[in-house]
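Colleague: Sequence isn't available, so here's the structure alone:
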């Protein structure tokens, strides 16, 4: 018989064989080799650029001579003195509050619709995803025609029901909703994530619920929503980050033609940052703007994670 270990002593964990350790090391090196292009790109073009932008945010940077004169916190102080910074930030936050819930609702509705299709599902998935593949410039050109207050197709459609459509691109109250409409056009990327999550919901749960007499609405809130809460949480965070960095839609609709003055309601944070960097060549101030929105996004994301984890269902918790 084997003697029991003496009380108070620990059994030493057995080390893996040398052959296995060598294999694991080779496997790790192979993995690093495969992701090395991404690592180099991240270190040079993302992390390196971020560090350099932080450096020039404390300086007056001259692009022509590639020199940076120390400015201390002057650029950051100017962030709170420039009224357009607060205007652009307010417009961006308002857009995010309006766009993110609508994107989630539309994407989830489309995913539920596609998930219920039994025949020709591949065709309909392709059709619904095609808008995501449309170039942003082409999409903006189409929406400039659709949202025309006088001859646009949307207002003509509303007129058939006796509704007078607004001046989408001229009325300050309708400018941000018009950009939201353009954003919803390309919501199919979020839809695909929801569709994948719906496919993973066990069919047996719905069968049991039907036997208990639960209707479709009760099944959605008691089964579907909890089971796809991880996808909901992920999309909520990603869409919020994207909304706070919105640029393409506003720029292409209102700032592509530099000869025309754009309304203040269309000035988003990303657009004003672009103007400061590549039109005014005020790279120090633009870098300070970039770091301000970075901190805001980080704070909002941390709050979302802290609050969202309370409502997310994980299979490992069963």
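Modeller: That came through, no problem. As the structure is a computational prediction, the values presented were derived from the model and not from experiment. Residues are numbered from 1 along each chain as shown.
Colleague: Only C-alpha atoms from now on, for both contacts and neighbour counts.
Modeller: OK.
Colleague: what sits against residue 42?
Modeller: Shown in contact with residue 42 (CA atoms under 8 Å, 6 or more residues apart in numbering): residue 48.
Colleague: one more time with 10 Å, if that's ok
Modeller: Contacts were defined as CA atoms under 10 Å, 6 or more residues apart in numbering; by that measure residue 42 touches 36, 48-49.
Colleague: Burial check on the closest residue to residue 269 other than its chain neighbours, number of neighbours?
Modeller: The shortest distance from residue 269 to any residue that is not its chain neighbour, by CA to CA, 6 or more residues apart in numbering, is 4.6 Å, and that residue is residue 88. Residue crowding around residue 88 was assessed by other CA atoms under 10 Å; the count is 21.
Colleague: before we move on, the earlier item: now the contacts of residue 42 in TSV, with distance to residue 204?
Modeller: Shown next, in TSV, are the contacts of residue 42 (distance: CA to CA, whole Å):
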residue	distance to residue 204
36	44
48	50
49	51
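Colleague: Give me the distance between the nearest residue to residue 62 once chain neighbours are set aside and residue 76.
Modeller: The spatial neighbour of residue 62 that comes closest, neighbours along the chain excluded (CA to CA, 6+ apart), is residue 68 at 6.2 Å. Here the criterion is CA to CA, to the nearest Å. By it, residue 68 lies 16 Å from residue 76.
Colleague: Could I get the full set of strands for the protein?
Modeller: Under the criterion DSSP state E, the chain contains strands at 59-62, 67-70.
Colleague: Including mean neighbour count and distance to residue 104, could the ones you listed go into a markdown table?
Modeller: Putting the strands of the chain into a markdown table (neighbours: other CA atoms under 10 Å; distance: least, CA to CA, whole Å) gives the following:
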| stretch | mean neighbour count | distance to residue 104 |
| --- | --- | --- |
| strand 59-62 | 20 | 41 |
| strand 67-70 | 14 | 44 |
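Colleague: Figure out which of those is closest to residue 138.
Modeller: Shortest distance between residue 138 and the strands of the chain, using CA to CA, is found for strand 59-62: 35.0 Å.
Colleague: Surely the residue nearest to residue 62 and residue 52 touch.
Modeller: No: using CA atoms under 10 Å, residue 68 is not in contact with residue 52, being 11.1 Å away.
Colleague: distance of the residue nearest to residue 62 from residue 282?
Modeller: 11 Å.
Colleague: Overlap of the contact sets of these two?
Modeller: Jointly contacting residue 68 and residue 282 under the rule CA under 10 Å, 6+ apart are 57, 60-62.
Colleague: alright, now check it against this:
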């Protein structure tokens, strides 16, 4: 009995730095922001209790409605497109063998290591309507490229295009799942006369459904919190901000403006908690749906 107790004490000792960080840098600020969401606080004067005033203000704020709309449209556009492209890249990687396999995995993952601010600056030049490389490439085929960063109708498609740069993590996760698909199942399907599409639909996708479910949740949460690249491209550039209007106003960008630009910290805290609640609800719905659609091999064997 003494040895397990000693091991337990040492476990808590080694966990103590993480527990302190959790309380000081995560749990503590979250509780503080929840309290501030019921106040009128500008970082200068003392907080004044406002009740549900900040939450009522959100329902009447047209900027909130526009930011929510932009964020939802971006999420609905980005997540399916990113999953399909990442799966296609993972299927290509799965067919590469030998030393080249490691090289290609590294190449596909490298863009994920690029800082988001650098990506925003890079695509600000790539999507330039006059001299950007994207429009120059389209011009080779006789296509007149749009004004990606100034035309409000093309701002959101340009942001979706930019976000596809960071597919490395999703690709590697799906590639790892593909490597675990039993070869005997694929071979049995081939013997039965199943073509490539039939094998993908009836064998591969069900066997990697747990990984697909995971990346859908992660990409959804990340899309709803989109900030760095958009702020760098459109709100760090006064000209781009004025020309694009509210087309690039995402929810977290508006939250940041309210808290650190206009010093409406109480209102920003309410916006943050609304986002937290929305993400929690969406994730719970996805989990409930995933229980019906996702195949878990371990559970199948246990049953």
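Modeller: Arrived safely, thanks for sending. Quick caveat, the model's predicted, so the values are computed rather than measured.
Colleague: Got a TM-score for the two of them?
Modeller: Superposed pair, TM-score by TM-score structural alignment, normalised by the length of the second structure: 0.94. Supporting alignment: 297 aligned residues with a CA RMSD of 1.5 Å.
Colleague: before we move on, back to that, translate the residue nearest to residue 269 of the first structure into the numbering of the second structure.
Modeller: When the structures are aligned by TM-score structural alignment, the residue of the second structure matched to residue 88 of the first structure is residue 67.
Colleague: mind listing what its match touches?
Modeller: Neighbouring residues of residue 67 of the second structure by CA under 10 Å, 6+ apart: 73, 246-255.
Colleague: so how far is residue 204 of the second structure from it?
Modeller: 38 Å.
Colleague: Show me what residue 317 of the first structure aligns to in the second structure.
Modeller: Residue 317 of the first structure maps onto residue 300 of the second structure when the alignment is built from TM-score structural alignment.
Colleague: actually residue 293 of the first structure, not the one I typed
Modeller: Structural alignment (TM-score structural alignment) places residue 293 of the first structure against residue 275 in the second structure.
Colleague: how much space between that match and residue 262 of the second structure?
Modeller: Look at residue 275 of the second structure and residue 262 of the second structure: by CA to CA, they are 19 Å apart.
Colleague: Just want to know which of those two has more residues nearby.
Modeller: When residue 275 of the second structure is set against residue 262 and neighbours are counted by other CA under 10 Å, the residue ahead is residue 275, at 18 against 11.
Colleague: ok, now which ones touch that one?
Modeller: Remark: with contacts taken as CA under 10 Å, 6+ apart, residue 275 of the second structure is in contact with 68, 224-225, 251-252, 255, 269, 281.
Colleague: Then residue 65 of the second structure?
Modeller: For residue 65 of the second structure, the contact set (CA under 10 Å, 6+ apart) comprises 58-59, 71, 251.
Colleague: What of residue 142 of the second structure?
Modeller: Contacts of residue 142 of the second structure by CA under 10 Å, 6+ apart are residue 136.
Colleague: ditto for residue 83 of the second structure
Modeller: The contact partners of residue 83 of the second structure, taken as CA under 10 Å, 6+ apart, are 89, 164, 167, 170-171, 174, 212, 215-216, 219.
Colleague: How much space separates the closest residue to residue 153 of the second structure other than its chain neighbours from residue 278 of the second structure?
Modeller: On the basis of CA to CA, 6+ apart, the spatially nearest residue to residue 153 of the second structure that is not a chain neighbour turns out to be residue 247, at 7.7 Å. Computed with CA to CA, the distance linking residue 247 of the second structure and residue 278 of the second structure is 22 Å.
Colleague: Tell me which residues touch the residue positioned nearest the centre of the second structure, please.
Modeller: The geometric centre of the second structure, computed from its C-alpha atoms, lies nearest to residue 222 (CA atoms, centre = their mean), at 2.0 Å. Shown in contact with residue 222 of the second structure (CA under 10 Å, 6+ apart): 75, 79, 216, 279.
Colleague: what's the answer for residue 28 of the second structure, then?
Modeller: 21-22.
Colleague: What lines up with it in the first structure?
Modeller: Aligned by TM-score structural alignment, residue 28 of the second structure pairs with residue 48 of the first structure.
Colleague: Identify the single longest helix in the first structure, thanks.
Modeller: As far as residue count goes, and with DSSP state H defining each element, the longest helix of the first structure is helix 83-115.
Colleague: in that helix, what's buried?
Modeller: Buried positions in helix 83-115 of the first structure, judged by neighbour count with 16 or more other CA atoms under 10 Å: 84-85, 87-93, 95-96, 99-100, 102-104, 106-108, 110-112, 114-115.
Colleague: try stretch 237-257 of the second structure
Modeller: Under 16+ other CA under 10 Å, the buried positions of stretch 237-257 of the second structure are 240-241, 244, 246-257.
Colleague: now swap in stretch 113-130 of the first structure and tell me
Modeller: By neighbour count on 16+ other CA under 10 Å, the buried set for stretch 113-130 of the first structure is 114-115, 125, 128-129.
Colleague: of all those, which comes closest to residue 211 of the first structure?
Modeller: With CA to CA as the yardstick, the closest approach to residue 211 of the first structure among those comes from residue 115, at 21.3 Å.
Colleague: Relative to residue 90 of the first structure, how far out is the counterpart of residue 154 of the second structure in the first structure?
Modeller: Correspondence of residue 154 of the second structure to the first structure, assessed by TM-score structural alignment: residue 174. For residue 174 of the first structure, the distance to residue 90 of the first structure equals 15 Å [CA to CA].
Colleague: Report the separation between residue 133 of the first structure and residue 27 of the first structure.
Modeller: Residue 133 of the first structure sits at a distance of 37 Å from residue 27 of the first structure (criterion: CA to CA).
Colleague: What of residue 250 of the first structure?
Modeller: Taking CA to CA as the criterion, residue 250 of the first structure is separated from residue 27 of the first structure by 47 Å.
Colleague: ok, the two, which is more surrounded?
Modeller: Summary of the neighbour comparison: residue 250 of the first structure and residue 27, criterion other CA under 10 Å, with residue 250 having more neighbours (24 against 12).
Colleague: so what's that one up against?
Modeller: With contacts defined as CA under 10 Å, 6+ apart, the neighbours of residue 250 of the first structure are 140, 175-176, 178-180, 182, 256, 262, 265-268, 270-271.
Colleague: let's see it at 7 Å
Modeller: By CA atoms under 7 Å, 6 or more residues apart in numbering, the residues touching residue 250 of the first structure are 179, 266.
Colleague: Map it onto the second structure.
Modeller: The criterion is TM-score structural alignment: under it, residue 250 of the first structure has residue 230 as its aligned partner in the second structure.
Colleague: Please consider this matter closed, and thank you.
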